[in-house]
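> Generate coordinates for the sequence data below:
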Amino acid sequence: MATAQQNYGTGRRKTCRARVYLKKGTGNIIINDKTLEEYFGGRKAAHMIVRQPLEILGVTNRFDVTVNVGGSGPMGQAGAIRHGITRALIQYDEEDATGSEGTSGGTQSFRQILRKAGYVTRDSREVERKKVGFRKARKVEQYSKR
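You can find the predicted model right below:
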């Protein structure tokens, strides 16, 4: 009994971590045992962000995506899921290319296309910590001369 090929990618954004499993299928996206629409509700921006890597490659209906995600908020999670899907797609493409004696000269690899779109690089911005004596990270009480 042969098991289906499954690719893995870890995505990170802010304080969020997403474990993404990618396998051939019909285009279902399951996040923490819920569908994409159930998990993010009416947040159309989050739906769009999660689907971006699949849409840019034109493979939305070729893969089933299963995600375990935690930490941060909904938009941070969407960014982490996008990053994880990107990494899993790159892993799939590299394994596929080595199996078929490399990519042909005329086609671009998934990595090149996703890199050009800006999805491969992790967004490293995080919340700055609050400093002692300040109201917030940088906000200081107004100085009073008299």
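
> Going by C-alpha atoms from here, please, whenever you check contacts or count neighbours.
OK.

> Give me the three-state assignment for Lys145.
Three-state call for Lys145 (DSSP: H, G, I helix; E, B strand; the rest coil): coil.

> after the top helix by length along the chain, next one along is what?
In the chain, with assignment by DSSP state H, the single longest helix is helix 74-99. Using DSSP states H and E, the helix or strand that follows helix 74-99 towards the C-terminus is helix 110-117.

> Could you name the helices and strands sitting against that following helix?
helix 44-57, helix 74-99 (3 or more C-alpha pairs under 8 Å, 6 or more residues apart in numbering; DSSP states H and E).

> Let's see that with 7 Å instead.
Applying 3 or more C-alpha pairs under 7 Å, 6 or more residues apart in numbering; DSSP states H and E, one finds that helix 110-117 contacts helix 74-99.

> structure for this one too, so we can compare:
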Amino acid sequence: MIKNFNKIIATGRRKSSIATVELVPGNGRFIINNQSGINYMQDNAYLIMQMQSPLDFLELKNKFDIQITVKGGGLVGQANAIKLGISRALCLFQNNYRPSLKLKGFLTRDARIKERKKYGLKKARKAPQFSKR
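Next up is the predicted model:
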């Protein structure tokens, strides 16, 4: 997490997705990997709402330009990583946002990841069919 004079950088993670969020005072532009946020999230209203929920909650939707670089995972994991990154950046911007964001659950890192496959099994826990004879 980095705080410059005019730019705030924070990182959010979810599953195998990592999002680097840059918050700059502006008029509400949302850029993800050099595309508009709506195009990148394929016009999925749920994912767009999920990403912008910290800004909606604090009523700051048109106060910042947000530049995001996201890697890994699928769109849902990336949207949740972006949400965490935005929340962390807002806390760096103004520390009194932290209690309300924490109470709402925006600062909680969801650590659930895919379990690794074990040898002798088909997936992480699925065993081959048992045959008595």
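
> rewinding a little: okay, angle between the longest helix of structure 1 and helix 110-117 too, please.
Using axes from the mean of the first three to the mean of the last three C-alpha atoms, to 10 degrees, the direction of helix 74-99 of structure 1 lies 150 degrees away from that of helix 110-117.

> Now do the buried residues in helix 74-99 of structure 1.
75-94 (16 or more other C-alpha atoms under 10 Å).

> ok now that helix, how far from the chain's centre?
Counting by C-alpha atoms, centre = their mean, to the nearest Å, helix 74-99 of structure 1 is centred 7 Å from the centre of its parent chain.

> do the same with stretch 12-27 of structure 2
With C-alpha atoms, centre = their mean as the basis, stretch 12-27 of structure 2 stands 6 Å off its chain's centre.

> buried stuff in it?
Quick answer for stretch 12-27 of structure 2 (16+ other C-alpha under 10 Å): 12-24.

> for stretch 103-114 of structure 2, same thing?
So for stretch 103-114 of structure 2, counting by 16+ other C-alpha under 10 Å, buried means 106-107.

> That stretch maps to which residues in structure 1?
Matched against structure 1 by TM-score structural alignment, stretch 103-114 of structure 2 falls on residues 116-127.

> First-to-last residue distance for that stretch?
End-to-end distance for stretch 116-127 of structure 1, by C-alpha to C-alpha, to the nearest Å: 27 Å.
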